[in-house]
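Colleague: This is a predicted model, with the sequence first.
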Amino acid sequence: MSFFTSLSGMKNAETDLRVISHNIANAETTGFKKSNAQFSDVVATGSASDPRRTPGIGATVAAINQDFALGPIEQTGRSLDIAINGGGFFAVASAVSGDLQFTRNGSFTIDATGALKDSQGDLVQAFPVDAAGNVTSTTPGNGMVPVTNTAGSELSSVSINRQGLLIGAYSDGTTQTVGKIALANFPAVNGLRAIGQSKWEATGTSGAATFGEPGIGNFGDMLSGALERSNVDLAEEMVALLTAQRNFQANARAIDTATAISQTVLNLQR
C-alpha cells in the first residue's frame, strides 16, 4: 500500500509542477491570471474502524484555483490600450462563433470598417450612447466607429478615455462619442473556464455575466493608455517550484525505502 500512497504523492507533485510551469511561462502574458493547485488527503476507513488506527492512503487534487488578483499596471501611452483598475472583464464576441468571451487584456485595434477588435480579431462589446456620452441601452453590442462622419470627413484617430468612452476624431477637427466600453462581472469568477489567449468563458459554476459601466458598483475604473500585466510573481513561483521538486523527490525516496524493506522481508523468508 505504501507504494501507491507515495505514487499518488508523486502524481500530485507532477500536477503542481505543471501548474507552476504554466504560471512561469505566462509571466509576461498581458492579462494572465495565475493558478494554484490545492490538494486533499485520502483516508481508507469504515464505520467500524478505530479512528486512532486509521491509515491514510495518499493525496488527490482537490482543485486548481485561479487567482484573479489585480496585476501590475504598465503605462503604454497608446490610445487604444486600456486597463481595468478593479473588478470586471472586457467582453468580446468571437469572430468565428459569435459567442461571448471575457478578458482582462485591453490591447485593442480598429479595423478598416471601424470595428473595435482585440488582438485575436474578436469584437469588443460596448454600450450605445447619445451625443453627450450617456448610455442609452444596457445591452452591449459590437463597438463600431464610423469611418466617416455626417459631414463626410474621414476618421483620423480613435481613443478610449478614463470613463471608457470610445471617441472618434475626424479630419475636419470634430470628435464624436460613439460608444462606452461594457464591463462584465460574475457571481463566482473562480468558476470561469480558461480557454486560452488570456480569455475565459462563463460556466454554470460562474453564473451568467452581468454588464455594467466602468466605475459603477463592482466594476473597476478605466486606466487609459495602460495595460494590466500578468499577476505572476516569479520569485514566489520559483520557491513553489523548489517545494514541488522536493515533494516529488521525497515521495520517490519513500518508494525506494518501501522497496528495500519489501526486499529485506522476502530475503528473510528464504
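Modeller: Yes, it's here.

Colleague: hey, let's count contacts and neighbours off CA atoms from now on
Modeller: Will do.

Colleague: Residue 16 touches residue 244, doesn't it?
Modeller: Yes: with contact defined as Cα atoms under 8 Å, residue 16 and residue 244 form a contacting pair (6.4 Å).

Colleague: who has more neighbours, the two?
Modeller: Applying other Cα atoms under 10 Å to residue 16 and residue 244 shows that residue 16 carries more neighbours, namely 26 against 21.

Colleague: In contact with the residue nearest to the spatial centre of the chain, which residues?
Modeller: The structure's the chain has its C-alpha centroid closest to residue 33; by Cα atoms, centre = their mean the separation is 4.2 Å. Residue 33 is in contact with 66, 67, 68, 69, 71, 198, 230, 231, 232, counting by Cα atoms under 8 Å, 6 or more residues apart in numbering.

Colleague: Wait, a helix at it?
Modeller: No: assigned with DSSP: H, G, I helix; E, B strand; the rest coil, residue 33 falls outside any helix and is coil.

Colleague: Pasting the second one now:
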Amino acid sequence: MSFNIALSGIQAINEQLNSISNNIANAGTYGYKAQRANFSSMYAGSQPTGTQIGSTTQNIALTGGILNTGRAMDASIDGRGFFISKTSTGQEVYSRVGIFTKGGDDFLVDSAGRRVQGNQLTPGEASEGKFGDLKVPAGDLPAKATTEIDFAANMSADWKAPTLAFDPNDPSTYNMTKVTVAYDSLGKAHTVSQYFRRNDDTTRDIIVETMVDGVAPTTGGPLTLEFDSSGKLTTTPPTMPISFSDTTAAPVNITVDYTGTTFQAGEATTSTNIADGYATGKYIGVELGSDGKVIAKYSNGEAQAVGQIKLATFSNDDALTPVNDTSWTANGDVGTKSLSDPGSGPAGSLAIATLEGSNVDITSELVGLMGSQRNYQANSKVITTENQMLQSLMQAL
C-alpha cells in the first residue's frame, strides 16, 4: 500500500512539475495565463490510496503587464474583455492577445490566422453592418468632389480700404488673399482663391471676391461680410456659394462657411481653412483606433473606418475552456456573454501598439519548483524505506 501511495505522489508531482515548467517557459509569451495543478486525495472506501492532480486551473482574470510594441496593429485590453475570432470551422475563440494583420483574402486575422469578429462599417453610413468576419477593402478610394469649405479668420480692423477696383493681379486692390485646394468628381485639384478687401474705412464691411484656377467662377461672389460693433459676424447666412465646371468632370458646387470669422484690430490671422473632398487614393495599409475602429489608410492622406472590433465579456470567465494557453472557447458554465465596443462597459478600453504580457510570477514558480522537489524527495524516501523493510523481511525468512 505504501508503495502505491508514494508512487501516486510522485506521479502527481510530475504533473505539477509539468505545469510549473510550462509557466516558466511561457513567462515571455504574450497573453499567457499561468496554470496551477490542484492536488486531490484518492480513497478506496474509507482508506486513503494516495493523491492525484484533480484539476488544472488558470487565473484568467489576472492580467499581465502591458508591453509597448510600437506596432499599429497590436492592442491590449485594459478591462475584462476578450477579442473574438473564428476558426475555419466556425468556432468562436476568445483571447487577450491583440496581434492583428490583414490576411491575403483581405480579412482581418489574429496571430493564429483566425478571422477577427466585429461589425463592418460603411463610410458615410451611421449604422453598423452585420456582426461577423471583418474585411478590409484593399481597393482604391474613389475621388470625392469638394462640397464645403470651412473658413474662419480675423479681418483686421486696421486695414485701409483699397482705392482701386478689384484686380486679382494687383495686390494693392485687396487686403488679404487665401488659397484652398478643392477637388472635382474625377479627383482633379483646383485652386480656389479668396480675396478680402475692406469696403470703406468708416464701415465694418469686408468684400470677398473669388477666382478658381485664376478664372472667375460661374458663381462665387462678391459677398459682403458684415460685422457688429464688437467685431462679430452678422451676415446671415454666413456662407457663399461657388460653382465652376471642368471640361470632363461634373460641375462643382461648393459652399464656403465663414462661421467664426471676426473683425478685430491687430494682425489678420486665419484659424480655419479646410475643404472636404479628395483625389483618388491607393490603399496603403490599415491600423487600429483606440475605440476599436479598423481604419484603412490611403495614399491621398485619407483614412476611413471600415470595421468595428467587438469585445466579449462573460459573467464567469474563469470557466472558459482553454484551446491553448492564450485562447479559450465558451461552455455552459461561463454564464451570459455580452458584446460591446472598446471603451464602453466592463470590457475595457484598448491601448494601441501594446500587448499584454503573461501573468506568470517567476518568483512564485521557482518557490513552487523547490517545494515540488522536496515533496518528490520525500515520496522517493518512502519508496526507499518500504523497499528496505521488505528486504529485511525477506532476509529474516
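Modeller: Noted; the coordinates are in hand. Please read these numbers as outputs of a predicted model, since none were measured by experiment.

Colleague: I'd like to know the TM-score of the two chains after superposition.
Modeller: Taking TM-score structural alignment, normalised by the length of the first structure as the basis, the two superposed chains have a TM-score of 0.86; 259 aligned residues with a Cα RMSD of 2.3 Å.

Colleague: What residue in the first structure is paired with residue 384 of the second structure?
Modeller: With TM-score structural alignment as the criterion, the equivalent of residue 384 of the second structure in the first structure is residue 256.

Colleague: List the contacts of its match.
Modeller: No residues are in contact with residue 256 of the first structure under the rule Cα under 8 Å, 6+ apart.

Colleague: can you give me the helices for the first structure?
Modeller: In the first structure, the helices defined using DSSP state H lie at 2-25, 234-268.

Colleague: Next, the angle from the longest one to helix 2-25.
Modeller: I take that to be helix 234-268 of the first structure. Orientation check (axes from the mean of the first three to the mean of the last three Cα atoms, to 10 degrees): helix 234-268 of the first structure against helix 2-25 gives 160 degrees.

Colleague: Can you get me a residue count around residue 136 of the first structure?
Modeller: Neighbourhood size, residue 136 of the first structure [other Cα under 10 Å]: 11.

Colleague: picking up where we left off before, switch the helices of the first structure over to CSV; also include distance to residue 153 of the first structure.
Modeller: Output for the helices of the first structure, formatted as CSV (distance: least, Cα to Cα, whole Å):
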stretch, distance to residue 153 of the first structure
helix 2-25, 46
helix 234-268, 49
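
Colleague: Residue 203 of the first structure is nearest to which of those helices?
Modeller: Judged by Cα to Cα, the one of these that comes nearest to residue 203 of the first structure is helix 2-25, at 21.3 Å.

Colleague: what sits up against that closest one?
Modeller: Contacting residues not belonging to helix 2-25 of the first structure are listed as 34-37, 39, 56-61, 232, 234, 237, 240-241, 244-245, 247-248, 251-252, 254-255, 258 [Cα under 8 Å, 6+ apart].

Colleague: swap the cut-off to 7 Å and go again
Modeller: Here helix 2-25 of the first structure makes contact (Cα atoms under 7 Å, 6 or more residues apart in numbering) with 34-37, 57-61, 232, 234, 237, 241, 244, 247-248, 251, 254-255, 258.

Colleague: From these, keep the buried residues only.
Modeller: Neighbour-count burial (16 or more other Cα atoms under 10 Å) applied to these gives 34-35, 37, 57-59, 61, 232, 237, 241, 244, 247-248, 251, 254-255, 258.

Colleague: Please enumerate the strands of the stretch 101-250 of the first structure.
Modeller: For the stretch 101-250 of the first structure, the strands defined by DSSP state E, counting those that start in this stretch occupy 108-110, 116-118, 123-127, 141-142, 155-160, 165-170, 175-181, 183-185, 193-196, 199-201, 210-212, 221-224, 226-228.

Colleague: Figure out which of those is closest to residue 94 of the first structure.
Modeller: Closest of the strands of the stretch 101-250 of the first structure to residue 94 of the first structure is strand 123-127, at 6.7 Å (criterion: Cα to Cα).

Colleague: what about that closest one, how far off from the second structure?
Modeller: Strand 123-127 of the first structure, aligned to the second structure and superposed, deviates on average by 1.4 Å (mean Cα distance after the TM-score superposition for the first structure).

Colleague: Per the alignment, name the residue of the first structure opposite residue 14 of the second structure.
Modeller: In the first structure, the residue matched to residue 14 of the second structure (TM-score structural alignment) is residue 14.

Colleague: err, residue 373 of the second structure, not the other one
Modeller: Checking TM-score structural alignment: residue 373 of the second structure goes with residue 245.

Colleague: How about residue 319 of the second structure?
Modeller: For residue 319 of the second structure, the residue aligned by TM-score structural alignment is residue 191.

Colleague: Excluding residues flanking it in the chain, which one is nearest that match?
Modeller: residue 206 (4.0 Å; Cα to Cα, 6 or more residues apart in numbering).

Colleague: and what of residue 365 of the second structure?
Modeller: Closest to residue 365 of the second structure by Cα to Cα, 6+ apart is residue 20, at 6.1 Å.

Colleague: With residue 63 of the first structure instead?
Modeller: residue 38 (5.1 Å).

Colleague: And for residue 157 of the first structure?
Modeller: Computed as Cα to Cα, 6+ apart, the closest residue to residue 157 of the first structure that is not its neighbour in sequence is residue 169, at 5.2 Å.

Colleague: Might one say that residue 180 of the first structure is in contact with residue 166?
Modeller: Yes: at 5.6 Å, residue 180 of the first structure counts as touching residue 166 under the criterion of Cα atoms under 7 Å.

Colleague: just to revisit the earlier point, the match of residue 373 of the second structure and residue 154 of the first structure: what is the separation?
Modeller: The gap separating residue 245 of the first structure from residue 154 of the first structure is 60 Å, by Cα to Cα, to the nearest Å.

Colleague: Cheers, nothing more for now.
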